[in-house]
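Asks: One predicted model, sequence on top.
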Amino acid sequence: MAPSAQSSPKVTTPRSPKMIPPYYPRSPRNVSAFLSPVPLPASNTPQNLLPLDSGSNGGPQQPPLQSASPHPIKQSQHSSIAKSVMSAPGMARSYSAGKECTEWLSPPTQLYPGQALTDTPATTAPNSPRIRATTLDIPGLTKSRVSPDGRIARRDIGAKLVIVMVGLPARGKSYITQKVARYLNWLQHDTKIFNVGNRRRIAAGAQDNLANSEPLHPTVKPAGPATPATLLHGTGLFSPKALSSLAHSGPSAGGHRRTDSVTSVDIDGGVDQSASFFDPANKAAAELREKVAMETLDELLDYILNQGGSVGILDATNSTRERRKALVDRVREVAGKELGVLFLESECHDQQLLEANMRLKLSGPDYKGQDPVKALEDFKKRVEIYEKNYVPLGEHEERAGMQFIKMIDVGRKIVTHQTKGFLAAQTVYFLLNFNLAHRQIWITRHGESLDNVVGKIGGNALLSENGKKYAKTLAQFMDVERKKFREKQLHKHESSHMPPRPGDTTPPNPEYSNCCTQDEDGRPLEKNFCVWTSMLARSTETAQFFDEEEYDIKEMRMLNELNAGVAEGLTYVFLPPSLLIPGPSDSRPSYDEIKRLYPQEYDLRRLDKLHYRYPGAGGESYLDVINRLRAVIVEVERMTDHVLLIGHRVVARVLLAYFLGLEREDVAKLDVPLGTIYVLEPKPYGVEFRAYNYNSETEWFDFQPDFKLKNEEQKDIKVNVKVAAST
């Protein structure tokens, strides 16, 4: 939850005006291809200024402006560049990266007695009679004239958000960004990660690592194949001829390659990206890294302003005030002062967690395939270089009225300051329920019900005889799998070494540990196992064979099946004659009662199942289910124990969509048949995913090797989370 106004009474950021034009031009081109420098007019420079890069003691501070009027002075918050965004066919850009850090930023608005903090921006003009509110927008739950579907309207820039990551390497920044982006996208807020490191590797010539590098974002749809030309077009770092050459060269024809020494220079002329590459004394490398960072930010702003994005996440170290100031300058020059900027810093104080993070970093694109001992030595040198210049977020940012979040030990402690807006509050809420614990998440539908036998949807039917057999086998299967996990957990603990040994390639799972999670010998304690069902009979009956002394069993209304309103208890599918109930024809269920009784609703649902809401009392849509499952998802993210969720068709679809980052158009089409159980084990760089099918002949579950999710037409569904190999 976002902190209350009383928790940070000192300062607040300037309130921003509404944007006059209702729409922004959509451009298919990369923002860098058509941005042109536009100088700021001298008259636009504020006079009451606060230094952003002053020392930690704050230095001399300017007194607040005095006014003869008892009301605050109203000023236009838009620069000429921001206004051009609303009226010109493209965005304008000026290069702030090379500016001296003695420049100034506007101070936070001074609070007068009785004046409260607010998310409502100030008016565009001093005499404007109306203030535009930027409150919550939730697809499927809110609507307005400018946003009939609940998505943030293009003109409401103040409701959008730029998240800027801060932190040293191996602090879990990329893991955090991927989790946050997946959560916000699942809630239907368009979010995209812009990874500076991936662009830097290409710009520095590390083309051979491109194919094995982490994706920019688990839910990004790339415009085309990832090549130097597509990633660096418009950066100004290469000429068109050089880009073309890079695009058509193979990994060994100019790509950066490491030797076993790790610190050697690329023999083919690329830029060596060992620790010396990150030394500030290396001016050429520093200039390249700065340019790549600014170009990546330009792409992020284009996504927010021109492509309809709601949240853009800049994933980089951003470890100095100079870099952070340059980023804020660029955002303000391009988008004005409405667009929210939230800094998110990750720190690791726990030595065991930090060492585990470092081990994981060695399996990343910069060190993939290298000797772990030599790679760790080089990586530690890189971190030492960053540490010399690293300035964490703190009092300086508080005095400047900046929004920020500090995560310590990936969720052990959270510090927030001045977080404003619905999306920033949702981000804080999610991060407050966050951990790296290694555990299993099981998802399955209930056993076969009596309504399943005759093809009815909804209702509250009991289990059939086959359903009861499934329930009994499920409890026995969970007993076995729980013991297997414990054995694997202890083996992994015994075989994880830090520092790594030569040939050791299995990194430990980073998890904050204390006396509550370990025994006296330092071994991890056995985890509890939760079983959650809906409150419908077919779900609760599926959990009836679990031993309540060994499993924590709980019913949750949030896990109930989607309510079909007027269609509850009707049939959607063709019923063969053998399944028709004997009796008069008018008393038997037809092959598709919904299509016969509600043909218009039937067609509307087929056109857009995700957004369609059933008419009638209690009728729901998939978006309604997503929003009521939010509390379940956050609780699963918070807990460190195993959990089995016994749900229903729609519930299983929505849960799998979150954990595997499915495309929105695939959520309502996912095939989740009865008798299948899915297991997910969260990993730092993805998830381990397996599936088992119930075998009625053996009354056991058969592992499905090379399992792939299918849609209702049995076509493969794209999974946007990296699926790790089973171990």
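Replies: Alright, I've got the coordinates. All of these numbers come straight from a predicted model, not from anything done at the bench.

Asks: rest of the way, CA atoms for contacts and neighbours
Replies: Noted.

Asks: So which elements touch the lengthiest strand in the chain?
Replies: Identified as the longest strand of the chain according to DSSP state E is strand 686-695. The contact analysis (3 or more Cα pairs under 8 Å, 6 or more residues apart in numbering; DSSP states H and E) places strand 686-695 against strand 676-683, strand 700-703, strand 723-724.

Asks: Comparison target below:
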Amino acid sequence: MPSFWRLERETRHGVSAGMSSTEDVTMAVVPRELTQNPLHKIWMPCKNGLPEKHTYQRRVCMTNCPTLIVMVGLPARGKTYISKKLTRYLNWIGVPTKEFNVGQYRRECVKIYKNFEFFRPDNEEGLKIRRQCALTALNDVRQYLSVEGGQVAVFDATNTTRERRHTIIRFADQNGYKVFFVESVCEDPEVIAQNIVQVKLGSPDYIDCNTEEAIQDFMKRIKCYENSYQPLDEGLDKELSYIKIMDVGRRYLVNRVMDHIQSRIVYYLMNIHITPRSIYLCRHGESELNVQGRIGGDSGLSPRGKEFALCLGRFIQEQNIRDLKVWTSQMKRTIQTAEALGVPYEQWKALNEIDAGVCEEMMYEEIQEHYPLEFALRDQDKYRYRYPKGESYEDLVQ
């Protein structure tokens, strides 16, 4: 029978006579006393009325076990760009994440880069150094995920052979990590050339080279990898979890997404834009509650707020923006502001202002008077502070 039902039945009627002594001890554990963290408003185990230290310091965990993200692809395919963007995003939504760039380990090991010969498949010394750098990086991954409390590590390297990827999978299995591969495939010569000029020419490898020499050397470096490159294969790698990004997002192939964090990764990677675009972020016009110095609520615009909305509408018309899309929250003040633009707009609940809970429509002076502890806690950490019966900014991000 389901364990949760058995626990309820035994709590009401006593432990069944047929249970083993081990089960008897396990099921007889009394739930610990809980206390509420004043900053986050989260219930946690306590001892003598105080939160246990390890639970008090623990962050919310979005993964049931650590995840190792493994980049795959030839040089100049945007792997490091993706790694950095993904690392930043995951940290932003509250998932402790760190990037491990094997190229940086190689530069620390080999202080002076000579030329592409180092990457030739028949260069035994180069192979040995690169292999050792990869192993050193994996050891640091283990330290981060198993000791330092990290939840996601991004292993940024070419990882172009099936043998190298199997080595990483064995490493992950031995340490209890999930593996998710991110392969960037690009056959467009213009995109590759643009990436080389924009990114690789600024690399420490080419700090003393002229542009033409650097481009020629890097193109030869790519050739060193091409002959042994084994892309992720739909048939051979059908048991692996991965996403293939083709030609900078023109096509995607997603396989065996296994959990919440992998689905968040896929969603993010499928919505990365690398082409320049203009995004205007604008607050609503002054509201009636703004005039009174009160937070939250759902009041309309004040006379000055309406004047602001009209000025904003004229500004937008002057920009002559093609295919303009306007998003607003579902609050009255933002919708009134958007109405003045004279263009279609979409309402998103996700854009609603933070819910201040019991402090809604109060002045900050009133909060300080009636809830002095809450007022002080908010000053300590505005990002993670959660209003009583309300939200934190961290909630909005997640």
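Replies: Perfect, I can see it now. Predicted, not measured: the structure shown is a model, and the values here were computed from it.

Asks: For the two chains, what TM-score is obtained?
Replies: After superposition, the two chains reach a TM-score (TM-score structural alignment, normalised by the length of structure 2) of 0.80; 352 aligned residues with a Cα RMSD of 2.7 Å.

Asks: just to revisit the earlier point, out of the helices and strands packed on strand 686-695 of structure 1, which comes closest to Val271 of structure 1?
Replies: strand 723-724 (30.6 Å; Cα to Cα).

Asks: first vs last residue of stretch 243-252 of structure 2, how far apart are they?
Replies: 7 Å (Cα to Cα, to the nearest Å).

Asks: what range in structure 1 matches that stretch?
Replies: Here stretch 243-252 of structure 2 aligns to structure 1 at residues 405-414, judged by TM-score structural alignment.

Asks: Identify, out of the helices and strands packed on strand 686-695 of structure 1, the most deeply packed stretch.
Replies: strand 676-683 (a mean of 20; mean count of other Cα atoms under 10 Å).

Asks: Just the residues contacting it, thanks.
Replies: 436, 438-445, 509, 659, 687-694, 724 (Cα atoms under 8 Å, 6 or more residues apart in numbering).

Asks: ok and it relative to strand 686-695, angle-wise?
Replies: 160 degrees (axes from the mean of the first three to the mean of the last three Cα atoms, to 10 degrees).

Asks: which one's the longest strand in structure 2?
Replies: Per DSSP E, structure 2 has its longest strand at strand 178-185.

Asks: In structure 1, which residue range corresponds to it?
Replies: So strand 178-185 of structure 2 sits over residues 340-347 in structure 1, by TM-score structural alignment.

Asks: before we move on, the earlier item: now do the following helix or strand past the longest strand of structure 2: which elements does it pack against?
Replies: As assigned by DSSP states H and E, the chain's next helix or strand after strand 178-185 of structure 2 is helix 189-198. Packing partners of helix 189-198 of structure 2 (3+ Cα pairs under 8 Å, 6+ apart): helix 211-226.

Asks: Name the residues of the match of stretch 243-252 of structure 2 that come out as buried.
Replies: Within stretch 405-414 of structure 1, the residues that count as buried by 16 or more other Cα atoms under 10 Å are Ile405, Lys406, Met407, Ile408, Asp409, Val410, Gly411, Ile414.

Asks: before we move on, what about stretch 288-301 of structure 1?
Replies: 289-301.

Asks: Among these, name the ones in helices.
Replies: Judged by DSSP state H, the buried residues of stretch 288-301 of structure 1 include 289-301 as members of helices.

Asks: Pull the most distant pair out of the residues you listed.
Replies: Arg289 and Leu301 (18.5 Å).

Asks: related to what we said a few turns ago, please work out which residues of structure 2 line up with the longest strand of structure 1.
Replies: So strand 686-695 of structure 1 sits over no part of structure 2, by TM-score structural alignment.

Asks: now stretch 486-493 of structure 1
Replies: By TM-score structural alignment, stretch 486-493 of structure 1 lines up with nothing in structure 2.

Asks: secondary structure class for Arg151 of structure 1?
Replies: For Arg151 of structure 1, the assignment made with DSSP: H, G, I helix; E, B strand; the rest coil gives coil.

Asks: aligned partner of it in structure 2?
Replies: Using TM-score structural alignment, Arg151 of structure 1 pairs with Val60 in structure 2.

Asks: Ile414 of structure 1 and Asn195 of structure 1, how far apart?
Replies: Distance from Ile414 of structure 1 to Asn195 of structure 1, by Cα to Cα: 23 Å.

Asks: cool, Leu423 of structure 1 as well?
Replies: 20 Å.

Asks: so what's the aligned residue in structure 1 for Glu226 of structure 2 up against?
Replies: Matched across to structure 1, Glu226 of structure 2 falls on Glu387, judged by TM-score structural alignment. With contact set as Cα under 8 Å, 6+ apart, Glu387 of structure 1 has these partners: Leu168.

Asks: which residue in structure 1 lines up with Glu353 of structure 2?
Replies: So Glu353 of structure 2 corresponds to Glu561, using TM-score structural alignment.

Asks: Against Glu288 of structure 2, how distant is the spatially closest residue to Tyr364 of structure 2 that is not a sequence neighbour?
Replies: Excluding the flanking residues, the one nearest Tyr364 of structure 2 by Cα to Cα, 6 or more residues apart in numbering is Arg294, at 7.3 Å. Noted for Arg294 of structure 2: a distance of 9 Å to Glu288 of structure 2, by Cα to Cα.
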